[in-house]
Structures are given as structure tokens and as C-alpha cells.
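> coords below, sequence missing:
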């Protein structure tokens, strides 16, 4: 049996001004609180895991596919 941990979607941000929440369109603007470049990801203070390929894992478990750049 597997267990799945879901992080809260709202985190209390102590930054001034407060960082965007995981639900905000500009959620990637939140401050980085843990960086693991050797593994290709970082954790933002709003609970979003941001991957080097621009994909995201939201605190509620939803996945945001990488954004392909054109041009």
C-alpha cells in the first residue's frame, strides 16, 4: 500500500511583500527556499516544486507540464 503526502495549498509566507500562493498565476515568482540543482528541482516558499524543464508539482499533487518555448 502506498501513502501519498499532500502539502497544504496555502502556506504562510513571512516575506514582505508576501509571495504569490500556489494558486496564483505568477506562483513561480515566490522565493526559493530549497535548491537542488544537481537533481534539477527547487522548492518555492508557496510549496511549489519547480523543475529545471519548467514543469511544476503543486502542493495539492497536481502536475503542471513543462512550458515549451517557441522561437
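On my side now, so go ahead. Nothing here was measured: the structure is a model prediction, and the numbers come from that model. Residues are numbered from 1 along each chain as shown.
> contacts and neighbour counts: CA atoms only from here.
Noted.
> what's near enough to touch residue 44?
Contacts of residue 44 were listed using C-alpha atoms under 8 Å, 6 or more residues apart in numbering, and they are 28, 30-34, 50.
> hmm, 6 Å instead?
30-33 (C-alpha atoms under 6 Å, 6 or more residues apart in numbering).
> now do residue 56
With C-alpha under 6 Å, 6+ apart, residue 56 has these contacts: 49-50, 63-64.
> For the spatially most central residue of the chain, which non-adjacent residue is closest in space?
The chain has residue 48 as the residue nearest its centroid, 1.7 Å off, counting by C-alpha atoms, centre = their mean. The spatially closest residue to residue 48, leaving aside those adjacent along the chain, is residue 58, at 4.9 Å (C-alpha to C-alpha, 6 or more residues apart in numbering).
> want to compare, so here's the second one:
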């Protein structure tokens, strides 16, 4: 559980990459975030529940504008 204030986004949120890095292994090409997600140098992600997001991952949400 995150003890940062404000708390880091959970691994199931789209902004999960904004969580703080708690382990950094540049020699192996990965980092572990506070929410348990593993982020690779190529920006692929492995979530704590086993889901995998390849480099490029899901498209970022776009803002909707009223016309």
C-alpha cells in the first residue's frame, strides 16, 4: 500500500506510470513502481495481476471538447 501523500495511482488506473519508482535496475532495463507495476526501458509494462502492456501500451485518453 502506498504511503506517499498524495497517494500514487493504483496499477489498474491509466495514469499508473505516475507512481513513484521504488526499485531501479538500469542494468536489467526495468523499474518497479510503488503500485507494484514493472516498467521496462522500452516502456512496456507488467502489472501486479499479470496483465502485460507492450511498448506503446494503451492509447492515452483524449480530452473531449464541446462543439
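Done, it's in. Remember, it's a predicted structure, so these values are computed and weren't measured experimentally.
> ok, back up a step: would you mind finding the match for the residue nearest to residue 48 of the first structure in the second structure?
Aligned counterpart of residue 58 of the first structure in the second structure: residue 47 (TM-score structural alignment).
> same deal with residue 26 of the first structure?
Residue 26 of the first structure maps onto residue 15 in the second structure, by TM-score structural alignment.
> how about the nearest residue to that match, chain neighbours excluded?
Using C-alpha to C-alpha, 6+ apart, the closest residue to residue 15 of the second structure is residue 9 (6.5 Å).
> which stretch of helix or strand covers the one you found?
Counting by DSSP states H and E, no helix or strand carries residue 9 of the second structure.
> ok, residue 38 of the second structure - contacts?
31-32, 45-46.
> circling back to that earlier point, would CSV of the contacts of residue 56 of the first structure with secondary structure and distance to residue 15 of the first structure be doable?
Listed next are the contacts of residue 56 of the first structure as CSV, based on DSSP: H, G, I helix; E, B strand; the rest coil; distance: C-alpha to C-alpha, whole Å:
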residue, secondary structure, distance to residue 15 of the first structure
49, strand, 18
50, strand, 19
63, strand, 25
64, strand, 25
